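**Q** Sequence and predicted structure below; questions after.
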Amino acid sequence: MEHIMSIANGDGLWADCLLPLKEGTAWRVREITSNDDWGQGLQEHELARLKAQKFCGKTFDFGVLEASQEILLVVDPDQIRAGWGVLAQKLGPIGLAIDPQDVGFIQRAVGFCSGVRQFDETSPYLVADTELAPEQKVILQSFLSGIKLIEAPTSLLGVEGLMCAGRLLGDLHNAIVEIIAVDELQDQYPAIHAVGRAAEEAPRLLHLAWGAKDHPRLCLVGKGVVFDSGGLNLKPGGSMALMRKDMGGAAFVLALASAIMARKLPVRLEVYVPAVENAIGPGALRPGDIMATRAGLEVEIGNTDAEGRLILADALALATEQELDLLIDVATLTGAARVAMGFDLTPYMSRDTETRNALLQVAEGVNDPLWPLPLWEDYGRKLRTPFADLNNVGDDGAGGAIIAACFLSCFCGAADDWLHLDLAAWDHGDRPGRRKGGAMAGWFSLLSYLEERYGAA
């Protein structure tokens, strides 16, 4: 409970690397591939010890060689992260040597943390050979803080808690942070207000700005639905259980902003997080309601459970009121994306062909899965309604992820370079080395792409 409570008060968020690092005796991890002759160079007593452990050289097998204090781990190059997660899950309280100067350090460190939610005296830990470089700390701080936010229950990280996380981040990097009381400016942010007005906590909009104004303007927009009941189109119980993760897009962009600011990318960064709870209560949005938006378009509510796109509409409209270089939104937007891609892979869509192709190339090199879906604007016809400018859902249930992107596109103005990620934000723990919990598939790929696009300061 203490671990979760620290999220609400900000302790450890953004400023600590959150790695289970200790000093002490360290066991070496020797990685081999499934194609290697793993017995080569081992003595007879070591081979006998591995045989006793039923080690057979398959991927994710590992053997413990006590005499030499060595762990023999079978892992292919594209599975290093998962392999270290397996070690975190299955080893006892021993220290594992990890070299921050190794090219795969971040993969190993993040993989180790992905295996277990909370480390204690019964868990293995890491012993760093040398001091972590500042940029390594930044990456780990940012990514692991984002995961921490996703996993926080709404009782401890509601709308105000999410705003607090954003303000803490801004203060750390001397950014300008504005928290807009949407309930007091309903005419300016009507869609955000309409979705959040029935909840106990009033809706808010976080705006963070950092960097020189003459640098390329990079806008990040993250969906911040701290809990999604579905509204009057109530979700069934099984679908509601994980809805604390519906602010995963907000966590993703805040974590990305943390890394961008710490790495001092030469951009004018602006982050927008519309934060609401989609609750049932007096004044709740109804199916069939006609809702105003900041962009001036009227939206008929076909389904109150398609609320994320509504709050994003106002935030995207605000972001595009000024000229920008690149617009990115990240949201746990559709179940259709999960049907198409599952939970391991984050689909994305882009208005710009060059951006779409460059991001895919980076993702394949980083081995952090992103995959493009077509932004088939003609599907916008599915949003037609005789009662308003558009409906918030399609008319037949098909192509839901693309149709949701088409809806968002209506609020992106003249932003030629717009990138939309439909995030799962959750790992079901059904793969080796991965625990059940928060996830941000594609985060490393997107950060690498932005570093490649804008360069270092």
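**A** It's in.
**Q** When you work out contacts or count neighbours from here on, use the C-alpha atoms and nothing else.
**A** Fine.
**Q** where do the helices sit along the stretch 151-300 of the chain?
**A** Here the stretch 151-300 of the chain has its helices, by DSSP state H, counting those that start in this stretch, at 159-172, 190-196, 237-240, 248-262.
**Q** can you tell which of those helices is closest to residue 117?
**A** Among the helices of the stretch 151-300 of the chain, the nearest to residue 117 by CA to CA is helix 248-262 (17.1 Å).
**Q** Put this next to the first one:
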Amino acid sequence: MRALCKPFVAFRDPSYPGVSGLRVPGEILPRCFPEPSPLAKTSYLVSDDPAAKPITALTRDTFDAWLKAQSAERRRWVTQSGFKANPGSFCLLPGPQGELEEVLLLVDAQEPTWSYGALPTALPPGSYYLSQALRPTAASAAALGWWLGTYNFARYKTNGRDYARLVWPKAADQDLVTHTAEAIFLTRDLINTPANDMGPTALAEAAKALAKRHRAKCSVIVGDALLRKNYPAIHAVGRASDDDPRLIDLRWGTRGPKVTLVGKGVCFDSGGLDLKPASGMKMMKKDMGGAAHVLGLAALIMAQKLPLRLRVLVPAVENAVSGNAFRPLDVLQTRKGLTVEVGNTDAEGRLVLCDALAEADSEKPDLLVDFATLTGAARVALGTDLPAFFSNDDKLAGAVLRQGTVEGDPVWRLPLHQPYRQGLESKVADLNNISNSPYGGAIVAALFLEQFVSPTTRWAHFDIMAWNLAGRPGRPEGGEAMGLRAVYAVIAELIRRAPSRKR
């Protein structure tokens, strides 16, 4: 397997696997990262198979009529098998010789995608097809749900499972389904990869690989160059790590509206000198979930060849502890010129985002969207499955809510309640990075970020979990894309309504 290597200062135990012989502290050794797995490819959606078994997909509204039309033997089988007409439930229907003849599936009319997610692993190996003709939206939802049901993070552990296959529904948009599944798989893979293989260097390499795949341009500002180019907050947060902080900058497209995506790329968050407890630190490999989201969304946009000018900015850092770590009550400079007093080093995500947002805003994009695993307060307010978002534009917010419902990718708007802005006041700097109140933490964090975005810029900020605490059909435990499909639909809608413009 090809590896990505950079020097690092070694303080390894000589017995550590992969390190041979005695190493002198401070000696420079190559640090190698296993090559990231490629974008999801599948043979689990097939063009045709004469041996495929039919799947009859019903809703609660149509189930009773279907059951009534069946033979007495089949009605008895469905009833006595314990089948319940609940969304996602399925029943294997036997033929006259006891062979599998048909699959009965109950589909959730509100979220049809996930009703198909359990089938690839739950059905006997083989091929299946949807017996009813579906409208394009429903056909695409079925295909996407099936594909997402085959996801498995197999970078470190071989998966020997064979999945059931689905014949492509005739009306499905195969390109959109394929590109969406690949984008979600990429997002999940990046989040699931542990920090020893997904530090700032590796995250930058993943962005470069994505840019190369789509003939985009990708530049990276690394280490002390961040100071020379005026990204002081990014540098301050990441300088304590052996893996240097950096700003990843990807550009693609030459015409159409200007869309800029910013993603929080804290590859691991120890909390800094305000150190997290072990329980709070355990899942912090996912703190670069915002970066994973914007790279996945960019992959979908570029694969679909949307006519727009795309820019992706990812401040990639590790919030580590060392002698040069930034400290509580330090005052940091920012790209915008505002000074920030550090009330807590564990509120570092907003610090790296503020420099990236200021840079993004300087180009006056038509749409600016950021994703970040920013606050626990958003999870307290909405739970782990429902991402919070904020926007300074009511029309944009309405479009996000509407597309979230249409796509089965729900989000919920929280307010930029301006009276809470006073909680960010500092006696020695323009801003504090935290409030002195324990309440409304997600709103306060969004208000902090708003200081680095012009009022005239259409902006949306997503505060996401980026993680499934438990597995569900099509959504296994681990890294998850949240709000990605909703935002893509908003951007696609923007493209349809906007006149084409060149640089």
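**A** Okay, I see it. Here the structure is a predicted model, which means the values were calculated and not measured.
**Q** do you know which of the helices of the stretch 151-300 of the first structure lies nearest residue 214 of the first structure?
**A** Among the helices of the stretch 151-300 of the first structure, helix 248-262 sits nearest to residue 214 of the first structure (CA to CA), with 15.9 Å.
**Q** so that closest one versus helix 159-172, what angle?
**A** 10 degrees (axes from the mean of the first three to the mean of the last three CA atoms, to 10 degrees).
**Q** so helix 248-262 of the first structure aligns onto which residues of the second structure?
**A** Per the alignment by TM-score structural alignment, helix 248-262 of the first structure matches residues 289-303 in the second structure.
**Q** The matching stretch vs the first structure, mean deviation?
**A** In the superposition against the first structure, stretch 289-303 of the second structure averages 1.1 Å from its aligned positions (mean CA distance after the TM-score superposition for the first structure).
**Q** ok now that stretch, how far from the chain's centre?
**A** 7 Å (CA atoms, centre = their mean, to the nearest Å).
**Q** what's it in contact with?
**A** Residues from elsewhere that reach stretch 289-303 of the second structure (CA atoms under 8 Å, 6 or more residues apart in numbering): 179-180, 182-184, 186-188, 190-191, 207, 210, 214, 252, 261-265, 310, 312, 314, 370-373, 464-466, 479, 481-482, 484, 488.
**Q** returning to that earlier point: same list, the helices of the stretch 151-300 of the first structure, but as CSV with mean neighbour count and distance to residue 11 of the first structure please.
**A** Listed next are the helices of the stretch 151-300 of the first structure as CSV, based on neighbours: other CA atoms under 10 Å; distance: least, CA to CA, whole Å:
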stretch, mean neighbour count, distance to residue 11 of the first structure
helix 159-172, 21, 10
helix 190-196, 27, 27
helix 237-240, 11, 28
helix 248-262, 27, 16
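**Q** just checking, residue 346 of the second structure touches residue 277?
**A** No. If you go by CA atoms under 8 Å, residue 346 of the second structure and residue 277 don't touch, sitting 11.3 Å apart.
**Q** Compare those two (neighbour count), which wins?
**A** Counted by other CA atoms under 10 Å, residue 346 of the second structure and residue 277 do not tie: residue 346 has more neighbours, with 21 against 10.
**Q** Map the more buried one onto the first structure.
**A** So residue 346 of the second structure corresponds to residue 305, using TM-score structural alignment.
**Q** And residue 462 of the second structure, by the same measure?
**A** When the first structure is aligned by TM-score structural alignment, residue 462 of the second structure is paired with residue 421.
**Q** Once you drop chain neighbours, what's closest to its match?
**A** residue 348 (4.4 Å; CA to CA, 6 or more residues apart in numbering).
**Q** for that neighbour, helix, strand, or coil?
**A** Following DSSP: H, G, I helix; E, B strand; the rest coil, we place residue 348 of the first structure in the strand state.
**Q** hmm, back to that, element containing the match of residue 462 of the second structure, please.
**A** strand 418-422 (DSSP states H and E).
**Q** sorry, back to before: so how many other residues sit close to the match of residue 462 of the second structure?
**A** Counted with other CA under 10 Å, residue 421 of the first structure comes out at 25.
**Q** That one against residue 345, yeah?
**A** No. If you go by CA under 8 Å, residue 421 of the first structure and residue 345 don't touch, sitting 10.6 Å apart.
**Q** one step back: out of the helices of the stretch 151-300 of the first structure, the one nearest residue 61 of the first structure is which?
**A** That would be helix 248-262 among these, by CA to CA, at 32.3 Å.
**Q** next one: stretch 441-455 of the first structure to chain centre, how far?
**A** 13 Å.
**Q** Please work out which residues of the second structure line up with it.
**A** Going by TM-score structural alignment: stretch 441-455 of the first structure matches residues 482-496.
**Q** who's in contact with that stretch?
**A** 180, 256-257, 293, 296-297, 300-301, 306-308, 386-387, 399-400, 403-404, 407, 409-411, 464-466.
**Q** now with 6 Å?
**A** Outside stretch 482-496 of the second structure, the residues that touch it by CA atoms under 6 Å, 6 or more residues apart in numbering are 403-404, 409.
**Q** Going along the chain, name the strands of the stretch 151-300 of the first structure.
**A** Along the stretch 151-300 of the first structure, counting by DSSP state E, counting those that start in this stretch, strands occupy 176-181, 204-210, 217-222, 224-228, 268-278, 290-291, 299-300.
**Q** Serialize the ones you listed to a markdown table and add fields for distance to residue 188 of the first structure and mean neighbour count.
**A** Shown next, in a markdown table, are the strands of the stretch 151-300 of the first structure (distance: least, CA to CA, whole Å; neighbours: other CA atoms under 10 Å):
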| stretch | distance to residue 188 of the first structure | mean neighbour count |
| --- | --- | --- |
| strand 176-181 | 11 | 16 |
| strand 204-210 | 11 | 23 |
| strand 217-222 | 17 | 25 |
| strand 224-228 | 18 | 29 |
| strand 268-278 | 13 | 28 |
| strand 290-291 | 13 | 18 |
| strand 299-300 | 15 | 24 |
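**Q** right, and those - which one's nearest residue 107 of the first structure?
**A** Per CA to CA, nearest to residue 107 of the first structure of those: strand 217-222, 24.7 Å.
**Q** isn't the match of residue 346 of the second structure right up against residue 232?
**A** No. In this structure residue 305 of the first structure lies outside contact range of residue 232 using CA atoms under 6 Å: 7.9 Å.
**Q** mind listing what residue 345 of the second structure touches?
**A** 272, 274.
**Q** scratch that, residue 48 of the second structure
**A** residue 167.
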